[in-house]
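Asks: Sequence unavailable; structure follows:
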């Protein structure tokens, strides 16, 4: 088969579309013929050499895909999946390829009404948002969520899912255009982080209380400001380090306000944990997708061999939602 290979750590030009050995599904896995995959920030980090795949994962980038099951590996006969099923999948790697072996517990059916390109934009965002904002953060109807980077694939999905489940949503983005798109998706308040103090705006918009849950992609650079934006019993969930790895915080303020901070990743979790997250998405999120209350936001579609150009778009932050690579 062909796949996008990282020839060495570096810029987008190190991505090369070339012949590689076919994957062979091991026990508990199925083989999926990839119709489309989506670009994630983690793919860029892997290309740069700062985020290697976990042990046993394919070496090629790609944390999600959609396509068709073409073979069942050992131990999958009782899973209910069959050759020919149209699926999308959460991956540990390997989506930028013509085929990928996937643990059966990380498969989801393609939601009714969506094509493979749209479905390919769902698994990573859906599983990330469900596992962080709802499973770990415990966001409830009537609470307030602050989403940083509302124009990203994760951000656009978090806005929609939180609104669909009855939360109030505040979001940050870097341009009026992106904030307008976030408002179209249901965000109640948009904050331009380039022009405004988001701490001040969050407190103003919540009557001085702060957000109940914050989903953060920035890490150290935002840590103190996030905690000052958080309500009593507030939960800060950090899923990215774009703003740095280290910071000083006021533990006294955290104690008084009973705040909690969790730093979470999805890719390196054990297969059993991923399967539990995927099952939760199938039960709680997929019905909302099929009703149209939550939908994949696809900024553009590009051919798989053009992964280098897709990475340039990702790094420019010129997109809203997902960049999808197609066969």
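Replies: Perfect, thanks for sending it. Given the structure is predicted, the values throughout are model-derived calculations rather than measurements. Numbers count the residues shown, from 1 in each chain.
Asks: Every contact and neighbour count from this point should use C-alpha atoms.
Replies: Will do.
Asks: What residues of the longest helix seen in the chain count as buried?
Replies: Scanning the chain for the longest helix, with DSSP state H as the assignment, gives helix 271-284. For helix 271-284, burial by neighbour count (16 or more other Cα atoms under 10 Å) applies to 274, 275, 277, 278, 279, 280, 281, 282.
Asks: Count residues in the vicinity of the closest residue to residue 225 other than its chain neighbours, would you?
Replies: Using Cα to Cα, 6 or more residues apart in numbering and skipping residues adjacent in sequence, the residue nearest residue 225 is residue 199, 6.2 Å away. Residue 199 has 19 neighbours, counted by other Cα atoms under 10 Å.
Asks: Residue 7 is in contact with residue 18, correct?
Replies: No: under the criterion of Cα atoms under 8 Å, residue 18 makes no contact with residue 7, lying 10.5 Å away.
Asks: how far away is the residue nearest to residue 225 from residue 87?
Replies: To residue 87, residue 199 is 41 Å away according to Cα to Cα, to the nearest Å.
Asks: what do you get for residue 32?
Replies: Counting by Cα to Cα - residue 32 and residue 87 are separated by 8 Å.
Asks: Output the contacting helices and strands for the longest helix of the chain.
Replies: strand 107-109, helix 123-129 (3 or more Cα pairs under 8 Å, 6 or more residues apart in numbering; DSSP states H and E).
Asks: Mind listing residues that contact the helix or strand following the longest one?
Replies: Note on helix 123-129: by DSSP states H and E, the next helix or strand toward the C-terminus is strand 144-147. Identification of contacts with strand 144-147 by Cα atoms under 8 Å, 6 or more residues apart in numbering yields 139, 155, 158-159, 162, 167-172, 211-216.
Asks: Quick one: the helices in the stretch 201-327 of the chain, in order.
Replies: Applying DSSP state H, counting those that start in this stretch to the stretch 201-327 of the chain gives helices spanning 223-228, 251-257, 271-284, 286-291, 307-316.
Asks: How far does the third one sit from its chain's centre?
Replies: Its chain's C-alpha centre lies 14 Å from the corresponding centre of helix 271-284 when counted by Cα atoms, centre = their mean, to the nearest Å.
Asks: what residues does that helix touch?
Replies: With Cα under 8 Å, 6+ apart, helix 271-284 has contacts from 90, 103, 105, 106, 107, 108, 126, 127, 130, 131, 266.
Asks: Below is an additional structure, to be compared with the one above:
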């Protein structure tokens, strides 16, 4: 498969197209044919050499992808080949194919393009985990979001409002 490799830390001029074997999913993973990849702050910082990836992460850049599942590990029950998903991956998103944990995938809404869907995983998983799983935010409660104009902030506003939470936000200029 083809992927975008980082020759040396720096700008976009340090990226080049290379080839490598297509990864295979483990038991709890899916293999995604990538049609779009998100670019967020950690991706840029990794490219610049100031944010090292975790030791177990792929050497290929890219944390968010959208595409079609083409293979599933033996323990995957929710997904099947042909499903359209976006996913948060442990690196490897800037490639034709990426492996994702099955529980880090989201169905792509039918009115979303792959490009739109590739921008969802990092912010939505972060907000959902912190506000609804850890804090257990509920309808009728109030929430103050500092940095409401950021990617995480705007996602938090949208999800909280969708679940009936009264939202207050701050933003700088």
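Replies: Thanks, I have it. Computed from a prediction, not measured in an experiment: that's the story for all the values here.
Asks: now what about the TM-score between them?
Replies: The TM-score (TM-score structural alignment, normalised by the length of the second structure) is 0.86; 173 aligned residues with a Cα RMSD of 2.1 Å.
Asks: in the first structure, what residues pair with the longest helix seen in the second structure?
Replies: Counting by DSSP H, the longest helix found in the second structure is helix 151-162. Using TM-score structural alignment, helix 151-162 of the second structure corresponds to residues 153-164 of the first structure.
Asks: That stretch against the second structure, how far on average?
Replies: Here the mean offset of stretch 153-164 of the first structure against the second structure after fitting is 1.4 Å, by mean Cα distance after the TM-score superposition for the first structure.
Asks: end-to-end on stretch 181-198 of the first structure?
Replies: End-to-end for stretch 181-198 of the first structure, by Cα to Cα: 18 Å.
Asks: gap between stretch 62-76 of the second structure and the chain center?
Replies: The answer for stretch 62-76 of the second structure is 12 Å, by Cα atoms, centre = their mean.
Asks: list the buried ones in that stretch?
Replies: Within stretch 62-76 of the second structure, the residues scored as buried using 16+ other Cα under 10 Å are 62, 63, 64, 65, 66, 67, 68, 69, 71, 72, 73, 76.
Asks: so the first one sits right up against residue 97, yeah?
Replies: No: judged on Cα under 8 Å, residue 62 of the second structure makes no contact with residue 97 at a distance of 11.4 Å.
Asks: picking up where we left off before, looking at the helices of the stretch 201-327 of the first structure, which is nearest to residue 22 of the first structure?
Replies: With Cα to Cα as the criterion, residue 22 of the first structure lies closest to helix 307-316 of the helices of the stretch 201-327 of the first structure, at 19.8 Å.
Asks: how about the helices in the second structure?
Replies: Under DSSP H, the second structure gives helices at 41-48, 114-117, 121-127, 151-162.
Asks: These: which one's closest to residue 28 of the second structure?
Replies: For these, proximity to residue 28 of the second structure was assessed by Cα to Cα; helix 121-127 is nearest, at 18.1 Å.
Asks: residues in the first structure matched by the closest one, start to end?
Replies: Going by TM-score structural alignment: helix 121-127 of the second structure matches residues 123-129.
Asks: tell me the average deviation of the matching stretch from the second structure after fitting.
Replies: Averaged out, stretch 123-129 of the first structure is 0.9 Å away (mean Cα distance after the TM-score superposition for the first structure).
Asks: And the contacts of that stretch?
Replies: With Cα under 8 Å, 6+ apart as the test, stretch 123-129 of the first structure has contacts from 63-65, 88-90, 153-154, 157-158, 266, 277-278, 281, 285.
Asks: ok, back up a step: would you list the helices of the stretch 201-327 of the first structure in TSV and tack on distance to residue 234 of the first structure?
Replies: Shown next, in TSV, are those (distance: least, Cα to Cα, whole Å):
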stretch	distance to residue 234 of the first structure
helix 223-228	8
helix 251-257	8
helix 271-284	23
helix 286-291	26
helix 307-316	31
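Asks: Of all those helices, which one comes closest to residue 2 of the first structure?
Replies: Nearest to residue 2 of the first structure among the helices of the stretch 201-327 of the first structure is helix 307-316 (12.9 Å), distances taken as Cα to Cα.
Asks: residues touching the residue with the largest distance to the centre of the second structure, list them.
Replies: In the second structure, counting by Cα atoms, centre = their mean, residue 140 sits farthest out from the average C-alpha position, at 29.1 Å. Counting by Cα under 8 Å, 6+ apart, residue 140 of the second structure touches 164, 165, 166.
Asks: Please report how far the nearest residue to the last one once chain neighbours are set aside lies from residue 17 of the second structure.
Replies: Going back to what we said before, that points to residue 166 of the second structure. Using Cα to Cα, 6+ apart and skipping residues adjacent in sequence, the residue nearest residue 166 of the second structure is residue 142, 4.6 Å away. Look at residue 142 of the second structure and residue 17 of the second structure: by Cα to Cα, they are 48 Å apart.
Asks: got it, and residue 50 of the second structure?
Replies: From residue 50 of the second structure to residue 17 of the second structure the distance is 22 Å (Cα to Cα).
Asks: Check residue 1 of the second structure too.
Replies: 10 Å.
Asks: same question, residue 27 of the second structure
Replies: 29 Å.
Asks: same check, this time on residue 169 of the second structure
Replies: From residue 169 of the second structure to residue 17 of the second structure the distance is 42 Å (Cα to Cα).
Asks: higher neighbour count, the two?
Replies: residue 169 (15 against 12).
Asks: need the contact list for the more buried one.
Replies: 144, 145, 146, 147, 148, 157.
Asks: can you check residue 29 of the second structure too?
Replies: Contact analysis of residue 29 of the second structure by Cα under 8 Å, 6+ apart lists 72, 73, 76, 99, 100, 101, 102.
Asks: Return the residues in contact with the fifth one.
Replies: Which is residue 100 of the second structure. 25, 29, 30, 31, 32, 87, 88, 89, 90.
Asks: Assess the claim that residue 65 of the second structure and residue 93 are in contact.
Replies: Yes: between residue 65 of the second structure and residue 93 there is a contact under Cα under 8 Å: 5.7 Å.
Asks: intersection of neighbour lists for these two?
Replies: 34, 37.
Asks: Please pull up the equivalent of the residue farthest from the centre of the second structure in the first structure.
Replies: Residue 140 of the second structure maps onto residue 142 of the first structure when the alignment is built from TM-score structural alignment.
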